[in-house]
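Chemist: everything below, folded, please.
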Amino acid sequence: MTINQHVTEFAGLPVVAFDPADPLAAYQTGIAWRLEAPEYDTSAEDFAAQIMQFVETVDPASVQALVIGAWGSAYDTPPPVTLLADLASRLTGLRALFLGEMTFEECEISWIRQDDITPLLAAYPALEVLRVRGATEGLTLSPVRHTALRELAIEAGGLPARVVRAVADCDLPALEHLELWLGDPQYGGDATVDDLVPILAGTRLPALTYLGLRDAMIADEVAAAVAGAPVVARLHTLDLSLGVLSDAGAAALLAGQSLTHLRRLDLHHHYVSEESAARLARELSGVEVDLSDREEADSDGDRYVAVAE
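Modeler: Predicted coordinates for the structure are as follows:
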């Protein structure tokens, strides 16, 4: 699987690309604005000028959601985090931000250079949704307390353990949706289940109802840890999709605490046998269990996450 399409909806709003030549741009509301560099080699300065043109064209206070696409050569240029943070006094209505929404043709996910996203959380205390794509290079986060954030997602071909630990150390009392793409060690995904312990305990996440530990080479180990995790009792959705879950992980899920309270167990893109899949469906008959996209190990027995490079 590759990321080959842009999102058309974000934070419940339709995504519309900002066109400075559109005479109606200044009057559009109720949308998620998409900002992206016009050319692959657009400089950081030119992209910053485009952002400034945007806030001069539209009413910045009316902007509810922003989708930041390619900012030029994203593999060697960090995103405009500082500028976005500096604009917080003007973007007073911003509630949702997607940083790095690119297809593989624009920049492979593991090549996207990110930055310290802590200033965004500090500058926007009312932000409710933060989604970041690309984490191997540059992404950092300092543990923070943020009382408004409801959804945090980090999409990566390999999520560094330091970022997982930082997320785990954050105090996010309103967070309902946490989604971490753990990825492949070959692309920087060196987190272990030990790094997930505070998240699985759920102490700082009292409102959590969706937990996604996705795209994981350590999917079986994650399943075993989740099977006894206190946070699971509060969830309506457990998402272990896009990874390399096998019969061992499926057995661990069934041997642990009851999962019958879940509305949805998402395991799509997996390596579970037909027999184990049938047992999951049978024993969790009241749960929507997604076992689509079954994969086969290659001739060497190797399994692959859905999104890596």
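Chemist: going forward, measure contacts and count neighbours with C-alpha atoms only.
Modeler: Will do.
Chemist: can you give me the strands for the stretch 101-250 of the chain?
Modeler: With DSSP state E, counting those that start in this stretch as the criterion, the stretch 101-250 of the chain has strands at 129-133, 151-155, 177-183, 210-216, 237-239.
Chemist: so what's residue 48 up against?
Modeler: Residues touching residue 48, when contacts are defined by C-alpha atoms under 8 Å, 6 or more residues apart in numbering, comprise 80, 83.
Chemist: go again using 7 Å as the cut-off
Modeler: Contacts for residue 48 (C-alpha atoms under 7 Å, 6 or more residues apart in numbering) come out as none.
Chemist: name the element it belongs to?
Modeler: Assigned by DSSP states H and E, residue 48 falls within helix 44-57.
Chemist: which parts of that helix are buried?
Modeler: Residues of helix 44-57 classed as buried by neighbour count (16 or more other C-alpha atoms under 10 Å): 44, 47-48, 50-51, 54-55, 57.
Chemist: circling back: export the strands of the stretch 101-250 of the chain to a markdown table and tack on distance to residue 84 and mean neighbour count?
Modeler: Supplementary listing: the strands of the stretch 101-250 of the chain in a markdown table, determined by distance: least, C-alpha to C-alpha, whole Å; neighbours: other C-alpha atoms under 10 Å:
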| stretch | distance to residue 84 | mean neighbour count |
| --- | --- | --- |
| strand 129-133 | 13 | 21 |
| strand 151-155 | 18 | 20 |
| strand 177-183 | 23 | 26 |
| strand 210-216 | 27 | 26 |
| strand 237-239 | 31 | 22 |
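Chemist: can I get those strands in JSON lines with distance to residue 85?
Modeler: Listed next are the strands of the stretch 101-250 of the chain as JSON lines, based on distance: least, C-alpha to C-alpha, whole Å:
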{"stretch": "strand 129-133", "distance to residue 85": "13"}
{"stretch": "strand 151-155", "distance to residue 85": "17"}
{"stretch": "strand 177-183", "distance to residue 85": "22"}
{"stretch": "strand 210-216", "distance to residue 85": "27"}
{"stretch": "strand 237-239", "distance to residue 85": "31"}
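Chemist: just to revisit the earlier point, save the buried residues of helix 44-57 as JSON lines, and put in distance to residue 127 too.
Modeler: As requested, these are exported to JSON lines (distance: C-alpha to C-alpha, whole Å):
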{"residue": "44", "distance to residue 127": "25"}
{"residue": "47", "distance to residue 127": "23"}
{"residue": "48", "distance to residue 127": "21"}
{"residue": "50", "distance to residue 127": "23"}
{"residue": "51", "distance to residue 127": "19"}
{"residue": "54", "distance to residue 127": "20"}
{"residue": "55", "distance to residue 127": "18"}
{"residue": "57", "distance to residue 127": "22"}
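Chemist: pull the most distant pair out of the residues you listed.
Modeler: Checking the buried residues of helix 44-57 against each other with C-alpha to C-alpha, the farthest-apart pair comes out as 44 and 57, at 19.9 Å.
Chemist: second chain to compare with the first, below:
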Amino acid sequence: MTDDDYPSPWDRYEEGYAGLPTAEVPWDEKNGPQPEAGSVAWRLSAHSWDGGRIAEHLDWFFEHVDTAKVTAIVIGEWENCYTESSAPIVRRLADEAGRLPQLRSLFFGAIDSEEAEISWIQQSDITPLLEAYPKLERLEVRGGSGLRLSPVRHESLKVLRFETGGLPGEVVRGVAASDLPALEHLELWLGVPEYGGDSGVSDVGPILRGERLPVLRHLGLQDSEIQDDLAAAVATAPIVARLETLSLSMGVLTDAGAEALLSGQPLTHLRALDLHHHYLSEAMMRRVTEALPGVRVDVSEQEEAEVDEDDGETWRYVAVDE
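Modeler: Got it, this is the predicted structure:
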């Protein structure tokens, strides 16, 4: 991944994933000869409305594809994914790990809002995937409901991303307690408490210290209502000195958070600072940009707080919640 990527929670990865074109399971011969197993990212999904079942598509995949050559898989929707857990799919993939020795990239939950809003997607414990695939280099998960992760040591993982409207604190702590010596890109969409995003700044403390992330180059702590507090923590975080790109985007960052960020350690070594979707004033936007002349600073998507006419309460919204 590059820092130019702005992953969308609505992307179903029907055209491509991990640098490969996508092939849908089961393959339709009307589209021509079935592609060579390692030349595509295989996408498996089952629609509730047409009676499809993801287990049957997994059966077809393992029966008709030379899975020993497969390097990338996209798991899309499964039947009733807004009520039914992803656990059976996780278990099947973990059990079949011996038949997927070359798997390097996995996106789990490429589901758009027409099938299930991001916070409705019923995930499960994904720890078995990391345990079963020690050579996996890229794991991305969409949906936080029911999501769990226990601390692991994984020697190969380079990219770990969670797209959620509410990332459980248990998962954040699981990431923070994991030993990930090869991880280069970590992205956490923390979300809001209403949808399970119950982590605090202390939960990301081990991540910010960076002791278990020796080669991390991109850190994203995003989509949060505590974006100002996160910015203040990042301002003194040891890991920042070795980052190339930093994202505090998609949340409710205000001038207070940006002031804390500018008052902390130097950020001029960064290649890019992503703050898109924010609540900064025009003056602060200029300050941040001018303070980092050699850094590509993204302060697009300036939002305006809403004020309740009855009680004067101010409302600010993250980019992705429900």
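Chemist: rewinding a little: what's the closest of the buried residues of helix 44-57 of structure 1 to residue 137 of structure 1?
Modeler: Each of these was scored against residue 137 of structure 1 by C-alpha to C-alpha, and residue 44 proved nearest at 17.3 Å.
Chemist: residues touching that closest one, list them.
Modeler: Taking C-alpha under 7 Å, 6+ apart as the definition of contact, the neighbours of residue 44 of structure 1 are residue 72.
Chemist: re earlier: distance from the helix holding residue 48 of structure 1 to the middle of the chain?
Modeler: Here the centre of helix 44-57 of structure 1 is set off from its chain's centre by 26 Å, with C-alpha atoms, centre = their mean, to the nearest Å.
Chemist: same question for stretch 187-204 of structure 1.
Modeler: For stretch 187-204 of structure 1, the distance between its averaged C-alpha position and the chain's averaged C-alpha position is 15 Å (C-alpha atoms, centre = their mean).
Chemist: what's in contact with it?
Modeler: Applying C-alpha under 7 Å, 6+ apart, the contact partners of stretch 187-204 of structure 1 are 110, 136, 157-161, 164-165, 168, 171-173, 182-183, 221-222, 225-226, 229-231, 308-309.
Chemist: in that stretch, what counts as buried?
Modeler: Residues 187-193, 195-196, 198-202, 204 are the ones in stretch 187-204 of structure 1 that count as buried (16+ other C-alpha under 10 Å).
Chemist: can you tell me what part of structure 2 that stretch aligns to?
Modeler: With TM-score structural alignment applied, stretch 187-204 of structure 1 matches the range 195-212 in structure 2.
Chemist: picking up where we left off before, tell me the helix or strand right after the helix holding residue 48 of structure 1.
Modeler: Counting by DSSP H and E, the next helix or strand C-terminal to helix 44-57 of structure 1 is strand 65-68.
Chemist: what residues does that next one touch?
Modeler: For strand 65-68 of structure 1, the external contacting residues (C-alpha under 7 Å, 6+ apart) are 32-36, 94-101.
Chemist: what ranges do the helices span in the stretch 151-300 of structure 1?
Modeler: Secondary structure of the stretch 151-300 of structure 1 (DSSP state H, counting those that start in this stretch): helices located at 161-169, 193-201, 219-226, 247-255, 274-283.
Chemist: which of the ones you listed is buried the deepest?
Modeler: Comparing the helices of the stretch 151-300 of structure 1 on average neighbours per residue, with mean count of other C-alpha atoms under 10 Å, the densest one is helix 219-226 at a mean of 22.
Chemist: counterpart of it in structure 2, which residues?
Modeler: Under TM-score structural alignment, helix 219-226 of structure 1 corresponds to residues 227-234 of structure 2.
Chemist: ok, and what's touching that stretch?
Modeler: So stretch 227-234 of structure 2 is contacted by 201, 208, 251-254, 256-258, 260-261 (C-alpha under 7 Å, 6+ apart).
Chemist: coming back round to it: which of the strands of the stretch 101-250 of structure 1 sits closest to residue 71 of structure 1?
Modeler: Distances from residue 71 of structure 1 to each of those were compared using C-alpha to C-alpha; the shortest belongs to strand 129-133, at 12.9 Å.
Chemist: identify the residue range in structure 2 corresponding to that closest one.
Modeler: Under TM-score structural alignment, the alignment places strand 129-133 of structure 1 onto residues 138-142 of structure 2.
Chemist: could the contacts of stretch 227-234 of structure 2 go into CSV alongside distance to residue 298 of structure 2?
Modeler: Converted to CSV, those look like this (distance: C-alpha to C-alpha, whole Å):
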residue, distance to residue 298 of structure 2
201, 23
208, 22
251, 14
252, 15
253, 13
254, 15
256, 18
257, 15
258, 13
260, 18
261, 15
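Chemist: and residue 270 of structure 1, how many neighbours does it have?
Modeler: Here the count is done by other C-alpha atoms under 10 Å, and residue 270 of structure 1 has 29 residues near it.
Chemist: now which residue in structure 1 aligns to residue 246 of structure 2?
Modeler: By TM-score structural alignment, residue 246 of structure 2 lines up with residue 238.
Chemist: quick check: that match vs residue 137 of structure 1, distance?
Modeler: 28 Å (C-alpha to C-alpha, to the nearest Å).
Chemist: same question for residue 221 of structure 1.
Modeler: Counting by C-alpha to C-alpha, the gap from residue 221 of structure 1 to residue 137 of structure 1 is 25 Å.
Chemist: then residue 146 of structure 1?
Modeler: Between residue 146 of structure 1 and residue 137 of structure 1 the distance, using C-alpha to C-alpha, works out to 24 Å.
Chemist: also residue 240 of structure 1?
Modeler: Look at residue 240 of structure 1 and residue 137 of structure 1: by C-alpha to C-alpha, they are 24 Å apart.
Chemist: between those two, point out the one with more neighbours.
Modeler: Neighbour count, other C-alpha under 10 Å: between residue 240 of structure 1 and residue 137, residue 240 has more, with 28 against 20.
Chemist: for the more buried one, give me its contacts.
Modeler: If you count contacts by C-alpha under 7 Å, 6+ apart, residue 240 of structure 1 has them with 212-214, 266-267.
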